[in-house]
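Engineer: Kindly generate the corresponding structure for this input.
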Amino acid sequence: MFRVLNIARVTPVFVFPLMEDRNKYDGDNLNRKPKKEINTGYDRLKEMYTRNEYLEASVELYNVVQATFTGAFIGACMGGFVRSREAYLYFIENNQATIFTSTMEAKKKLQDYVTVAFAKGATYWGWRLALFTGIFSLVSTTISVYRGETSVIEYTVAGAITGGLYRANLGLAATCVGAGLGGVLSSFGGLAIVLLLKITGVTMEDIRRALHTIKEAREDQFNQAVEKAATIKNDDLTIQHDLLVQEKGEKKIEDI
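Structural biologist: The predicted model follows:
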């Protein structure tokens, strides 16, 4: 039986008090059993990388995956648009004297050239930004979960590791430069995030769980739509059977 959507689950249940800590997040919104008391960083990491009883990934890993796909989408759009614009200008500049049989053929050649360039740019930047974002998000989230808090440290370390790996193919010197630059830039970004969290009184755990709640609400809506569209479930015989069950109640096989 599909779960009935509760309107309260659609909207994140946290507020933004200024310069105050918010109340603890209500774990019941995830429709899961209360978590056992976790005292060590190892226990928190074990829970992060362990599936629950429904074989679902943890809230932290779900957000890492979402960040990776978001990076891939942004990278594909950015690379595709830039490459297609360059291809358009290059085609116009280098085919001024080209003889085409018709205007339609010229437009088709231009469209094909721009489309191929868009695909190449999207592929070139999509997987790179996805890999960069995925490693950064995974490292920073892992450190944050292990420490049990959010600070600038995890962003600095994640930026240094990601920057070093991104330039590792260019040699040791490029790796060190990439790690240093990534660490510095990530420190500024982490500092801005930490300050914003302090001002609003919200933690990263609150944001992760709110996003997970929205995801579950979206799944509930989808399940309800599938349930309503099921012709077998909503035929006359099944409806009559459900009414009889409601009137007389359910019986276990052992009691029959």
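
Engineer: only C-alpha atoms for contact and neighbour calcs from this point on.
Structural biologist: Will do.

Engineer: How many neighbouring residues does Ala117 have?
Structural biologist: 22 (other CA atoms under 10 Å).

Engineer: try the one 10 residues further on
Structural biologist: In terms of burial, Trp127 registers 18 neighbours under the definition other CA under 10 Å.

Engineer: Just the helices from the stretch 101-250 of the chain, written as ranges.
Structural biologist: 103-147, 152-166, 172-200, 204-229, 236-248 (DSSP state H, counting those that start in this stretch).

Engineer: What is the shortest one packed up against?
Structural biologist: Under the contact criterion of 3 or more CA pairs under 8 Å, 6 or more residues apart in numbering; DSSP states H and E, the helices and strands touching helix 236-248 comprise an empty set.

Engineer: Repeat that for the fourth one.
Structural biologist: With contacts defined as 3+ CA pairs under 8 Å, 6+ apart, the packing partners of helix 204-229 are helix 7-10, helix 59-94.

Engineer: and the ones you listed as a markdown table, adding mean neighbour count and distance to Gln240?
Structural biologist: Formatted as a markdown table, those follow (neighbours: other CA atoms under 10 Å; distance: least, CA to CA, whole Å):
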| stretch | mean neighbour count | distance to Gln240 |
| --- | --- | --- |
| helix 7-10 | 13 | 29 |
| helix 59-94 | 18 | 41 |
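
Engineer: Can you tell me how far Val59 is from Lys215?
Structural biologist: Going from Val59 to Lys215 by CA to CA, to the nearest Å gives 10 Å.

Engineer: Please read the previous query as pertaining to Ile161.
Structural biologist: In terms of CA to CA, Ile161 sits 30 Å off from Lys215.

Engineer: Which of those two has more residues huddled nearby?
Structural biologist: More crowded of Ile161 and Lys215, by other CA under 10 Å: Ile161, with 21 against 13.

Engineer: my read: the more buried one touches Ala179, true?
Structural biologist: Yes - with contact defined as CA atoms under 8 Å, Ile161 reaches Ala179; the gap is 6.1 Å.

Engineer: Gly148 is in contact with Gly41, isn't it?
Structural biologist: Yes - because the distance of 7.0 Å satisfies CA under 8 Å, Gly148 is recorded as touching Gly41.

Engineer: Could you also give me the structure for this next sequence, so I can compare it with the first?
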Amino acid sequence: MYFLKSLARRTPQGAPLIFSIGLFSKEEDKAGSNFDIVDREKELQEIKLKYEQRSDISWTERLSLMWRIDEYGALSPELNQCIFSTYISAVCGGIVGSYVETQRIMKVFLERNKYEMFKHPREAQAAVRDKWILTAYKGFFRYGSRMAILTGTYMCVSQSLTAIRNYVNPLDHAVGGMMMGAVYRFNMGPKGMLAAGVLGGIIGLQAGCIWWVIQWATGETVEERWRREYFQYRLNVELKEATQKLEDERQKLIEEGGQAKSEPYVEEEDSLDFVHGYILLARKWLVDAGILSSPITLKEDNGAIVTNPKL
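Structural biologist: Take a look at the predicted model:
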């Protein structure tokens, strides 16, 4: 306690602002800033070559391939498997926790209020509803966070050891299980951590054997699977970039030198020319017949004015 108080007194005044900036900054901006380099294609080619020749590189390079983030903020195939397993376990644990806690609180509520709940049924229903919702949220967070921590610890440790070895070994999963058990009983001290670590190592060893059998049945090695997943991800990224480039009209304007192509103007033909011709012919016939007078006046050579000339 004294150490925490002294640490709080020594903390500079600008520390809260710095920590707040770090908390509210976007991960995409961080990932993008690391890849704002000219030789981006060179970096991608090096990563591709490492996945193609994974067995020829060192264990540190294989581990760095796992713990990395690309230019779009996406994780590697190895680390993505850990995150996906953690999410699934958190959701499943949260659902189980909500069910267990709500069933327990319902039994307690019925035992405490079984003689008074029928006197005011509406108030009893409202009270149990609020209690049920609050308990469901608490159970989901409690069990879900616990399962996420345990599964994340197990998957990260075992997956890192698998990346170092470049093949599945049940002992790696046993080590991951030991770490999981030690984290689970961290509040019980060294003895509790040791006992839980031994039990977790036994469970992890069994899980590692099952995982090894599944990989043997599929006939695909660790290197082949992660290479396939990486190439599939890069193919999806390239297709997305190509689609976005086609849909971006500004890119077309840049490629054309900043000038849009102007379509040639085609004058439309007047569709009423034939009607106008028939009207002129009819008017000429009426003027010749003397029914209409011509508005045109012509002057002869002798000075006489003809108001109805023969057209």
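
Engineer: that older thread, now the helices and strands packed on helix 204-229 of the first structure in TSV, with distance to Leu197 of the first structure?
Structural biologist: Listed next are these as TSV, based on distance: least, CA to CA, whole Å:
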stretch	distance to Leu197 of the first structure
helix 7-10	22
helix 59-94	17
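
Engineer: out of those helices, nearest to Val139 of the first structure?
Structural biologist: Minimum separation from Val139 of the first structure across those (CA to CA) falls at helix 59-94, 9.5 Å.

Engineer: matching residues in the second structure for that closest one?
Structural biologist: Using TM-score structural alignment, helix 59-94 of the first structure lines up with residues 77-112 of the second structure.

Engineer: Next, the mean deviation of the matching stretch compared to the first structure.
Structural biologist: Once fitted to the first structure, stretch 77-112 of the second structure is off its aligned match by 1.2 Å on average (mean CA distance after the TM-score superposition for the first structure).

Engineer: got it, and stretch 132-146 of the second structure?
Structural biologist: Averaged out, stretch 132-146 of the second structure is 1.2 Å away (mean CA distance after the TM-score superposition for the first structure).

Engineer: Tell me how far the most centrally placed residue in the first structure lies from Thr103 of the first structure.
Structural biologist: Nearest to the mean C-alpha position of the first structure, counting by CA atoms, centre = their mean, stands Gln66 at 1.2 Å. Distance, Gln66 of the first structure to Thr103 of the first structure, by CA to CA: 44 Å.

Engineer: repeat for Ala158 of the first structure
Structural biologist: Look at Ala158 of the first structure and Thr103 of the first structure: by CA to CA, they are 53 Å apart.

Engineer: out of the two, which sits in the more crowded spot?
Structural biologist: Ala158 (25 against 9).

Engineer: Please name the nearest non-neighbouring residue to the alignment partner in the second structure of that one.
Structural biologist: Residue correspondence to the second structure (TM-score structural alignment): Ala158 of the first structure is matched to Gly176. Leaving out its chain neighbours, the residue that sits closest to Gly176 of the second structure by CA to CA, 6 or more residues apart in numbering is Tyr154, at 4.5 Å.

Engineer: What is the burial count for that neighbour?
Structural biologist: The number of residues packed around Tyr154 of the second structure, counting by other CA under 10 Å, is 26.

Engineer: cool, and the one 4 residues further on?
Structural biologist: For Ser158 of the second structure, the count of nearby residues is 26 (other CA under 10 Å).

Engineer: swap in Tyr230 of the second structure?
Structural biologist: 18.

Engineer: and the nearest residue in space to it that is not next to it in sequence, what does it touch?
Structural biologist: The spatially closest residue to Tyr230 of the second structure, leaving aside those adjacent along the chain, is Pro77, at 6.3 Å (CA to CA, 6+ apart). Shown in contact with Pro77 of the second structure (CA atoms under 8 Å, 6 or more residues apart in numbering): 66, 226, 229-230.

Engineer: Take those and write them to TSV, including distance to Met193 of the second structure.
Structural biologist: Listed next are these as TSV, based on distance: CA to CA, whole Å:
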residue	distance to Met193 of the second structure
Met66	28
Trp226	34
Glu229	37
Tyr230	37
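
Engineer: re the thing from before, how about the helices of the stretch 101-250 of the first structure in JSON lines, adding distance to Gln96 of the first structure?
Structural biologist: What follows is these, written out as JSON lines (distance: least, CA to CA, whole Å):
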{"stretch": "helix 103-147", "distance to Gln96 of the first structure": "11"}
{"stretch": "helix 152-166", "distance to Gln96 of the first structure": "40"}
{"stretch": "helix 172-200", "distance to Gln96 of the first structure": "42"}
{"stretch": "helix 204-229", "distance to Gln96 of the first structure": "52"}
{"stretch": "helix 236-248", "distance to Gln96 of the first structure": "70"}
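
Engineer: so of these, which one's packed in deepest?
Structural biologist: Counting by mean count of other CA atoms under 10 Å, helix 152-166 has the highest mean neighbour count of these, with a mean of 23.

Engineer: Check how far that helix sits from its aligned residues in the second structure, on average.
Structural biologist: Mean for helix 152-166 of the first structure is 1.0 Å (mean CA distance after the TM-score superposition for the first structure).

Engineer: got the angle between that helix and helix 172-200?
Structural biologist: Going by axes from the mean of the first three to the mean of the last three CA atoms, to 10 degrees, helix 152-166 of the first structure is angled at 150 degrees with respect to helix 172-200.

Engineer: Show the secondary-structure elements that helix 152-166 of the first structure is packed against.
Structural biologist: The contact analysis (3+ CA pairs under 8 Å, 6+ apart) places helix 152-166 of the first structure against helix 103-147, helix 172-200.

Engineer: In the second structure, what stretch matches the first one?
Structural biologist: The reference is to helix 103-147 of the first structure. Under the alignment (TM-score structural alignment), helix 103-147 of the first structure falls on residues 121-165 in the second structure.
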